[in-house]
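Q: Here is a sequence together with a model predicted from it:
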Amino acid sequence: MSATNVPQLSLQNRLPRSMQTAQAAICLPEVQDMLQRLSEYGLGVFMPHMHDATTGRFQPLGDKLMQVESGLAVSFQPVEEIANQAGRYLPVGWCWRAGGATSAAACEMVSPSDDGLEDYVQHKMP
C-alpha cells in the first residue's frame, strides 16, 4: 500500500487529531524526502499509537508509554519500566520527545545463554 492510496477519506476523520495530521503528512513532499533519507539507514516512519482496551479505537501513544512486542503479542508498557531492562529489550521505534529521540517501541529478546554466546539477536517467541 503506497502513501497515496492510504484509505484516508472515510477513516481519517474518525482518528484523533494528531493521527489525522500524521496520516495527511505522509503524503507531503518534505515528509517523503525525510522518509527517503531515513531509508538509506534502514529506517522508516511509523505513527505512534495504541488502542483503547475496551473499544479498540486508535489513541495517541502517551509520552510515558511504549509499544512492546513480546512473544508475537503487542502490549503498552511504561517507558521507565522497559528502560530499566535495557538488556532485555531492543528498541525498534523512536519518537522526538522532550528535545530528543526516545524509544517508543521495543521487542523483547531472548536472554543470553549460560555460555554467553547468545547476543540478544533472537526475538522472544510464545
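A: That came in fine, so what should we check first? Quantities reported herein were computed from a predicted structural model and do not represent experimental measurements.
Q: switch to C-alpha atoms for all contacts and neighbour counts from now on
A: OK.
Q: so what does the helix or strand Q77 falls within touch, helix or strand wise?
A: According to DSSP states H and E, Q77 maps onto strand 73-78. Helices and strands touching strand 73-78, by 3 or more CA pairs under 8 Å, 6 or more residues apart in numbering; DSSP states H and E, are strand 65-70.
Q: Against that first model, consider the following:
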Amino acid sequence: MTTATVSQNTAQGLPPGLRSAQAAVHLPEVQEMLRRLSGHGLGIFMPHMHDDRTGDFLPLPDEVMQVEAGLEVSFRSAAEITLQAERFLPVAWLWRANAVTAAAACEMVKPAATENDRLTVKHKMSERI
C-alpha cells in the first residue's frame, strides 16, 4: 500500500477543498505534472494549516505562509515573511492572482562567505539541545 492509497481512505474528515486535493493526486494529468516537476527536483504539496484548538486540517489562507524555523512549523503573515527575503528561503509556491506566490519558507541563518566568496545557505536549527 502506498501513501497515496492511504490518503484516499483518510481524507474523509478534510474540508472539501483539501479532500479534492487528495483525490487529484490520482488523476493522470496531475501524475504527469508531478513526473515533469520531479525532473526539476520539485513535487506537489497540499497547502494547509491546522486549527490551534482542535488540530483539524484547514485550507491555507492567501495571507498566511507556513514557516519552518528551528525545526518547528508555524503559520505567519505572508506579508511579514515576504518583507524579510534575506532571512527566509521560499520552499513551496502557489499560483495565486495570476502569479507565483510563496506559500512556505524556511528561516535561514545569516549566510557566511566561504574561501571562494560564495555564500552558504543554512537552515536555522533548534536552540534546544
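A: Looks like it arrived, so ask away. Note that the coordinates shown come from a computational prediction; the quantities given were computed from them, not determined experimentally.
Q: Quick one: work out the angle between the strand holding Q77 of the first structure and strand 65-70.
A: Interaxial angle, strand 73-78 of the first structure versus strand 65-70 (axes from the mean of the first three to the mean of the last three CA atoms, to 10 degrees): 140 degrees.
Q: ok, A22 of the first structure touching P48?
A: No. Counting by CA atoms under 8 Å, A22 of the first structure stays clear of P48, with 9.5 Å between them.
Q: Which one's more surrounded, these two?
A: P48 (18 against 14; other CA atoms under 10 Å).
Q: Pull up the gap between the more buried one and Q122 of the first structure, please.
A: 24 Å (CA to CA, to the nearest Å).
Q: residue contacts, K124 of the first structure?
A: K124 of the first structure makes contacts with S70, G71, L72, C107, E108, M109, V110, as judged by CA atoms under 8 Å, 6 or more residues apart in numbering.
Q: do V73 of the second structure as well
A: Q66, V67.
Q: The first structure: helices as residue ranges?
A: Secondary structure of the first structure (DSSP state H): helices located at 9-12, 17-25, 29-39, 79-83.
Q: Columns distance to P60 of the first structure on top of these, output as JSON lines?
A: JSON lines is the format used below for these (distance: least, CA to CA, whole Å):
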{"stretch": "helix 9-12", "distance to P60 of the first structure": "14"}
{"stretch": "helix 17-25", "distance to P60 of the first structure": "7"}
{"stretch": "helix 29-39", "distance to P60 of the first structure": "20"}
{"stretch": "helix 79-83", "distance to P60 of the first structure": "15"}
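Q: I'd like to know which of those lies nearest to Y89 of the first structure.
A: helix 79-83 (7.1 Å; CA to CA).
Q: And the closest one against the second structure, how far off on average?
A: Superposing on the second structure and averaging over aligned pairs (mean CA distance after the TM-score superposition for the first structure), helix 79-83 of the first structure comes out at 0.4 Å.
Q: Pull out the buried residues from that helix.
A: Within helix 79-83 of the first structure, the residues that qualify as buried are V79, I82, counting by 16 or more other CA atoms under 10 Å.
Q: Looking at the first structure, name the residue matched to P59 of the second structure.
A: By TM-score structural alignment, P59 of the second structure lines up with P60 in the first structure.
Q: and its match, how far is that from M66 of the first structure?
A: On the measure of CA to CA, P60 of the first structure and M66 of the first structure end up 11 Å apart.
Q: Out of the two, name the residue with the larger neighbour count.
A: Using other CA under 10 Å, the more surrounded residue of P60 of the first structure and M66 is M66, with 27 against 16.
Q: For the more buried one, list the residues it contacts.
A: Going by CA under 8 Å, 6+ apart, M66 of the first structure touches F76, Q77, P78, V79, S103, A104, A105, A106.
Q: Good, we can wrap up now.
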